[in-house]
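Structure of the sequence below:
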Amino acid sequence: MATAERTDEAMLDWLNSPAVTVFGAPTSWAELLGFATGMLCVLLVVRQHVANWPVGILNVLLLMVVFWSAGLYADAGLQIVYVVLGGYGWWQWTRGTGRDGVTGVRTTTRVEWTGLATAGVVLTGLLWFFLDRFTGSTVPLPDAFTTALSLLATYGQARKLVESWWLWAAVDLVYIPLYGYKGLWLTAILYVGFLGLCGLGWRAWRADLRERSAGPGPVGATVTA
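All right, here's what the predicted structure looks like:
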């Protein structure tokens, strides 16, 4: 048991140790590996490849270490929820509701938009109160807002709602200056890349949606399981 604990501590120490320097700030191995797995994950989401979920779970575990070390406690806690949502999304994408055996892309209904908006306001308010009163977060409101919106975007991604890309783009626009302010420059650059991939993802999913709406016929290569 003691050996396992020492191994875990050694791993955490290594993940938190400097790997490179970006804009004069040391960048840990956790942040560097989070950058690589994050980019791979979003590229797989754009292609609707189911492997994005296990890669994404690895990514959020790495980012949990990064965010906790930077004092972004809501973002660190959010990664635990992402692991659960990752399992849900993995199951949702492979349960075979589409005509080609994979859950298909669809648009968000009015009822879903109402539910998402309500959940977003409530989650942001609760998290803001918690972070402001009970943690040492230096940016409680942006931390709470991005946490809530990220949860909604991940839910939309799991359900293959094409508008989930809009939510991710909104999250990225807040995360980029926030991570720069916290000195996490490599992660800020990662989210600039994510913002560009949001545009590619939205176009790819819209194209697939139009193809599916056109009726039976050959399905393009945008869906890979």
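
only C-alpha atoms for contact and neighbour calcs from this point on.
Will do.

This structure: strands as residue ranges?
Counting by DSSP state E, the chain has strands at residues 18-22, 25-28.

Quick one: closest of those to Trp113.
When these are compared by C-alpha to C-alpha, strand 25-28 sits nearest Trp113, at 38.2 Å.

what about the helices in this structure?
Secondary structure of the chain, counting by DSSP state H: helices at 2-16, 29-46, 52-70, 73-93, 110-134, 140-158, 164-181, 185-213.

one more, for comparison:
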Amino acid sequence: MNWLDSLNSEAFALFGQHIKWSDMTGNVIGLIALALGWRRSIWTWPAQLFSGVILLAAFAGAHLSGSAGKQLVVITVAVFGWIQWNRGRGQAQDGSIAVRFATWRERAALLGAAAAGTLAVGALFTAVPTLSWDPWPDAYIFVGTVVAMYAQARGMVDFWFAWLLVDAVGVPLNFANGFAFSGFVYVIYGALVLWGLRDWWLRSREDTRRPVLEGAPA
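Have a look, this model is predicted:
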């Protein structure tokens, strides 16, 4: 048994569901990353990167190309976000970052990109069935993650709403494809997302007079 097989082996059973080591480890680190994001700590990015690497191995082994692709996005955007937050002129001494709501133009651009991206990726997965067993939910999760993480990297409060929409599809998809721990953890994710949304919403009021990110509109 190689390291990938060991990573994707069963750790234990929970409520009749088989829990894989990769699924469990990646999602626990993901929870830590989300909590760090809620605290506006720059360490959310290396945590998201590490979580993405582990879950990439898990989903690739299950032939879920959209979910695996999502982890590639997590890894890439984690590096981008780390750089962005390091350059943030609104950073406090505790390493947190100033946040804001997106403008209506930015929201329209994000929604348009999400819709167009989902149609394009979903069409690709449908045309090439070997890429994904659940093409449209997979495409939705893949593109939604791109949008959410980009908005987070730009310090937009709106990224929490995007995560809620991704999770609404991700939970049943994970259960249906044998990633039960991901399904259970996403329930916790939902609570943390709502908590984080409230915190960032309140923080955005405090930061309205401060520049958010270098090169970004105040």
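
how many neighbours does the equivalent of Gly180 of structure 1 over in structure 2 have?
Counting by TM-score structural alignment, Gly180 of structure 1 corresponds to Phe175 in structure 2. For Phe175 of structure 2, the count of nearby residues is 15 (other C-alpha atoms under 10 Å).

was I right about Phe175 of structure 2 contacting Gly183?
Yes - using C-alpha atoms under 8 Å, Phe175 of structure 2 is in contact with Gly183, at 5.7 Å.

I figured Leu173 of structure 2 hits Pro137, correct?
Yes - at 7.3 Å, Leu173 of structure 2 counts as touching Pro137 under the criterion of C-alpha under 8 Å.

The corresponding residue of structure 2 for Ala30 of structure 1: neighbour count?
Under the alignment (TM-score structural alignment), Ala30 of structure 1 maps onto Ser22 of structure 2. Here the count is done by other C-alpha under 10 Å, and Ser22 of structure 2 has 27 residues near it.

Go ahead and confirm Ser22 of structure 2 touches Asn8.
Yes - here Ser22 of structure 2 reaches Asn8: they are 5.4 Å apart, a contact under C-alpha under 8 Å.

what about stretch 17-30 of structure 2, how far off from structure 1?
Its aligned residues in structure 1 lie a mean 1.4 Å from stretch 17-30 of structure 2 after superposition (mean C-alpha distance after the TM-score superposition for structure 1).

got a list of what the nearest residue to Gly183 of structure 1 once chain neighbours are set aside touches?
Of all residues not flanking Gly183 of structure 1 in the chain, Ala25 sits nearest, at 6.6 Å (C-alpha to C-alpha, 6 or more residues apart in numbering). Going by C-alpha atoms under 8 Å, 6 or more residues apart in numbering, Ala25 of structure 1 touches 183-185.

If we use 10 Å, what do you get?
By C-alpha atoms under 10 Å, 6 or more residues apart in numbering, the residues touching Ala25 of structure 1 are 18, 183-186.

what's the closest of the helices of structure 1 to Arg99 of structure 1?
Among those, the nearest to Arg99 of structure 1 by C-alpha to C-alpha is helix 185-213 (9.0 Å).

Quick check: the equivalent of Ala19 of structure 1 over in structure 2 vs Leu110 of structure 2, distance?
Matched by TM-score structural alignment, Ala19 of structure 1 corresponds to Ala11 in structure 2. Going from Ala11 of structure 2 to Leu110 of structure 2 by C-alpha to C-alpha, to the nearest Å gives 39 Å.

The two: which is more packed in?
Set Ala11 of structure 2 next to Leu110 and count neighbours by other C-alpha under 10 Å: Leu110 wins out with 20 against 15.
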